[in-house]
Every structure is written in C-alpha cells, then in structure tokens.
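Asks: Give me coordinates for this.
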Amino acid sequence: MAKNPNGKSPKRDNSLYGATIFFLAACLAEIYLLVLRRYYIHGDVVTEALPWHNRLLIFAGLGAAALVLGIALSVLWKADQRKRLIGWCLVGLGVFFGGGSMLIRLYFESAVTLLSVVVPVVMVLTVIWAFYDRECSVAMTALSGTLILLWMCRRLFNHLTLGLPVKALAVVYVLLLAGVCWLAKNKKLGNLLPPDADLLPIYAATGLSAAAVVLGLFSSAIAYYAMWALGIVVFILAVYYTVKQL
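Replies: Prediction:
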C-alpha cells in the first residue's frame, strides 16, 4: 500500500500554507494603508500628516531592509519550500513598504487608493495560483492586471503629470500581453505552465485585455465601460474554474 494514497496532498498542504502566509501579509499591508488614509491623507496637517510624512521614509528604509533579508533567506532556504515562502513574503513586504511608501510620499491619495486596490487583487491571485489550474491562473492574472490598468486610465487619463506615464504603461502592458502569448505558444513559460495546458483561456484573456487597454487609451469613459465588461468576464471565468475545481 502506498504511503500517500493522495499524491497531491503534500502539494496542496504547501499551497494552503503559502496562501495563508500571503493572506496575512496582505492583511498587514491593507491595515497600513488604512492607517495612512486616516492619519496621513485625512488627518490634521500639523499634528498628524507632517509626522507621517517623515515616518514614510522610515517605513521605506525598513522595506528596503526586509527586501534584502527576504532575498537572502530565499537563497539560503532554497531547498526548503516552506521556509522559502517566508523569504518570498519578506520580499513582497519589502517591495510594498519600500516602494509603496515612497510612491505615497510623491502622489499622496492617488497612490494610497491605487495600492488599496492592488493589495486585495494580489491576495486573491495568490489563492488562484495556489489552487487553480495554471492556465486559469495566467488568464486571471492578465485580466486582473488589465482591470487595474483600466482603473488607472479612467482616473488619471487627463492628469497633468500622470496622464502620459499611464498611457505609456498601457502600451508597454499590451506588448507584455503579446509576449505572454508568444511564450505560451512556444512552451517557454517553464514551470508556470505545463506542456499539456489548454492555451485557449490564455489567448482569450490576453486578447480581450489588449483590446480593452487599446480602447481605453481613447477616453476615460471607454476605459470605464471596458473595465465593467472585463469584470463580467473575470466573474464568469472565476465561476467556471471554481466549479471545475470542485
């Protein structure tokens, strides 16, 4: 009799462990953003906002330290998958606290709002990558990134300083989607996608995403409606793959 009749159980245990760690890290990041919104964005300028403006530099430094430590632990614990996840979480927190704190100092409420959207999306995608089929994970990642980008286009389309960078980012994102399709077609995504994966969901997701982003470059109103249309696609895809997993 086999020692482990269910060959996938250790993998699922590791996936659950990793998803839990990332979930807790995302909750910590979201609490940080809520505190910043209360005291830095909407707080009293002299007694709350200004002290937090200086504290953001401290958090950026702590984030940089966590990033370096996370990279070191990931390399040190390369052979132990569970311990290595801790290192990757430190890398993620380091990027968030280091880069996010500096971004908030530069763009204030716009950056806080953007990060408040990105953090829950990343948290959900972590669960999807842990438990769902790889083709679903790649497709949902592409669609989620597109939704965030369309949201940015809608809010910052006519912004004096951020409008042009957002549009340039949209062009780069479309090229990135084309690169993902090419890599998937030529089986060059490595461990991210098994050789026998169904590529149709990836082609559909990247194609719809590219079309939505291109249309969103014309006006903020088009970006708004494209965002809703893609949101419906994401919901349908999530329901389909959830039923399939069950």
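Asks: all contacts plus neighbour counts: C-alpha atoms, from now on.
Replies: Fine.
Asks: Now do stretch 100-109: distance to the chain's middle.
Replies: How far stretch 100-109 lies from its chain's middle: 18 Å, per Cα atoms, centre = their mean, to the nearest Å.
Asks: distance of Phe97 from Val121?
Replies: Relative to Val121, Phe97 is positioned 17 Å away (Cα to Cα, to the nearest Å).
Asks: Which one of those two is surrounded by more residues?
Replies: Phe97 (25 against 17; other Cα atoms under 10 Å).
Asks: To compare with the earlier structure, here is another sequence to fold:
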Amino acid sequence: MKRDDSLFGATLFFFAACLAEAYLMVLRKYYIHGDMVTQTLVWHDRLPVFAGLGAAVLVLGVVLSVLWKADGRRRLIGWCLAGIGAFFAGGSLLIRAYQEPALMLLSIVVPVLMVLSVLWAFYDRECSIALTVLSASMIVLWVSRRLFSHLTLGVPVKVLSVVYILLLAGLCWLAKGGKLGRLLPPKADLMPIYAASGLSAAAIVLALFSASMAYYAMWALGVVFFALAVYYTVQQL
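Replies: Alright, predicted model coming up:
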C-alpha cells in the first residue's frame, strides 16, 4: 500500500513537472525568443496574470490539502496543486524580472525535481536525501559560475552560497541528532548524507574563488551523483 502511494505521488509530480516544463517552453518561444517586439511585450504583460492565477491555485491546493488531510491520496493531489500554483506564481515573476537566465535556471530545476520525485518514491531515505543534496549543490554551482562576476548579483550569490554551506552543516547536525523526524528512519546509514554534504561544501568553497573551479566541481558532483544512483539502484534490485 505504501509503495502504491509512493507511485501515485511520483506520477502526480511527474505530470505536474511536464506541465511546468511545457509552460517554460512556451515562454522561451514567445517571450524570450519572440519573432516580434509586440509578441514579447504581450507576454510580458501576461506574466503577472499567470502569477496571480498561480497564487490562486496555490491557495486552493493548500485549502484542499487541509480539508483532505484524512485521505492520503487526495491530500497529495492538494499539495500537487499547491506546488503547481507556487511554480506558476514564483516562476512567472522571476522570469519577468530576469528573463532568460531565470528561464534557463527553471528549465534545469524542473527536470531535476522530476527525477528526484522518483528517487524519493522508491529509494531509501538516506539515499534520497544525499542525491537531493548533490542535485541542489550542482544547481548552486551552476548559478555561481554564471553570476559570481555579475556587477549587482555577484555579492548576493556569494553570500547565499555561504548560507547554503551552513544549511548543509545544519542538515548533518540534524541527521546525527536524529532530529529529522519521519524523514529519516532511526537506524538509517548517515554516511551518504555526510559524504554528499561534505563534498558539496568543499565544491562550493572552491567555486567561491574561481568560476572555472565551479564548472569542474559541478561535473565532479555529477559523477558522484551518477555513481551513488547506480549503486543504490543495483542495491534495490
């Protein structure tokens, strides 16, 4: 039953991610690479409308999740609606403010979240957390490589990178103290989480000094991600 619920949740998230990616493709074609200036301007005016609709769907999803809290599957539908609403609201405003860089970032984040939803559905929790940490770290490195030298965003990105390292340390502390609640079983192997967090922190520290280091560190974490995913897949089989 629990496995069926996990499959149901992963399927819901998969279709939500497909909808989000389709929205990004439309924005790329008509907003970022529109044939005419008027076409781009029309979509520029539409984005706040999409953001408002997303906010409404977000509120609806949260309300339904609360109303359906006794039914696990229906609650999942509510949270999925809330997630879609949050994406359309936040993503539309982000793309309107930063155009192509924001769209590129979201185009990477959405497929990553799609893959992680499957991993969280079927893999052990310690593996899922470790792979999530590595995925988030690669996204941080990608952003860092592009924006560290930016005149206005460079310093905020570096500050956020340091904050992210502190969050990794906090995650390890919570895991060691058994304070992650239902997210992590009491007898879970914490080594994957420690390794992923430590390697990620080291990669981001190196990236703070050089954009080229961020590039190579990102690929190194990608190799670790792939190796860990293969190892746990074989173990699951």
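Asks: residues touching Gly94 of the first structure, list them.
Replies: By Cα atoms under 8 Å, 6 or more residues apart in numbering, Gly94 of the first structure lies in contact with 62-68, 70.
Asks: What is the corresponding segment of the first structure for stretch 196-203 of the second structure?
Replies: Per TM-score structural alignment, the counterpart of stretch 196-203 of the second structure in the first structure is residues 205-212.
Asks: contact partners of the matching stretch?
Replies: Stretch 205-212 of the first structure is contacted from outside by 139-140, 142-143, 146, 150, 174, 177-178, 181, 223, 226-227, 230, using Cα under 8 Å, 6+ apart.
Asks: By neighbour count, which of those wins?
Replies: Leu150 leads the contacts of stretch 205-212 of the first structure on contacts (other Cα under 10 Å) with 31 neighbours.
Asks: Any buried residues in the helix or strand where Val214 of the first structure lies, and which?
Replies: Assigned by DSSP states H and E, Val214 of the first structure belongs to helix 200-216. Neighbour-count burial for helix 200-216 of the first structure flags 201-203, 205-210, 212-216 (criterion: 16 or more other Cα atoms under 10 Å).
Asks: Average separation of it from the aligned part of the second structure, please.
Replies: Comparison of helix 200-216 of the first structure with the second structure after fitting gives an average deviation of 0.6 Å (mean Cα distance after the TM-score superposition for the first structure).
Asks: could you measure the spatially most central residue of the first structure against Leu189 of the first structure, distance?
Replies: The structure's the first structure has its C-alpha centroid closest to Val122; by Cα atoms, centre = their mean the separation is 3.6 Å. Distance of Val122 of the first structure to Leu189 of the first structure, given as Cα to Cα: 20 Å.
Asks: Which stretches in the second structure count as helices?
Replies: Applying DSSP state H to the second structure gives helices spanning 2-27, 37-67, 72-98, 100-122, 125-147, 154-176, 191-207, 211-236.
Asks: Reformat those into CSV and put distance to Pro185 of the second structure next to each item.
Replies: Converted to CSV, the helices of the second structure look like this (distance: least, Cα to Cα, whole Å):
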stretch, distance to Pro185 of the second structure
helix 2-27, 15
helix 37-67, 25
helix 72-98, 20
helix 100-122, 14
helix 125-147, 8
helix 154-176, 10
helix 191-207, 13
helix 211-236, 17
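Asks: Out of the ones you listed, which gets nearest to Leu184 of the second structure?
Replies: With Cα to Cα, the closest approach to Leu184 of the second structure among these belongs to helix 125-147: 5.8 Å.
Asks: re the thing from before, what do we get in the second structure for the residue nearest to the centre of the first structure?
Replies: In the second structure, Val122 of the first structure lines up with Leu113, judged by TM-score structural alignment.
Asks: For burial, what's the neighbour tally of the closest residue to that match other than its chain neighbours?
Replies: Excluding the flanking residues, the one nearest Leu113 of the second structure by Cα to Cα, 6 or more residues apart in numbering is Ala17, at 7.8 Å. For Ala17 of the second structure, the neighbour count with other Cα under 10 Å is 24.
Asks: any idea what Ala17 of the second structure aligns with in the first structure?
Replies: For Ala17 of the second structure, the aligned position in the first structure is Ala26, judged by TM-score structural alignment.
Asks: residues in contact with that match?
Replies: Listed by Cα under 8 Å, 6+ apart, the contact partners of Ala26 of the first structure are 119-120, 123.
Asks: Which member of these is positioned nearest Phe22 of the first structure?
Replies: For the contacts of Ala26 of the first structure, the minimum distance to Phe22 of the first structure (Cα to Cα) is 6.8 Å, reached by Met123.
Asks: ok, now how distant is the closest one from Asp13 of the first structure?
Replies: 18 Å.
Asks: More neighbours: those two, which one.
Replies: Using other Cα under 10 Å, the more surrounded residue of Met123 of the first structure and Asp13 is Met123, with 18 against 13.
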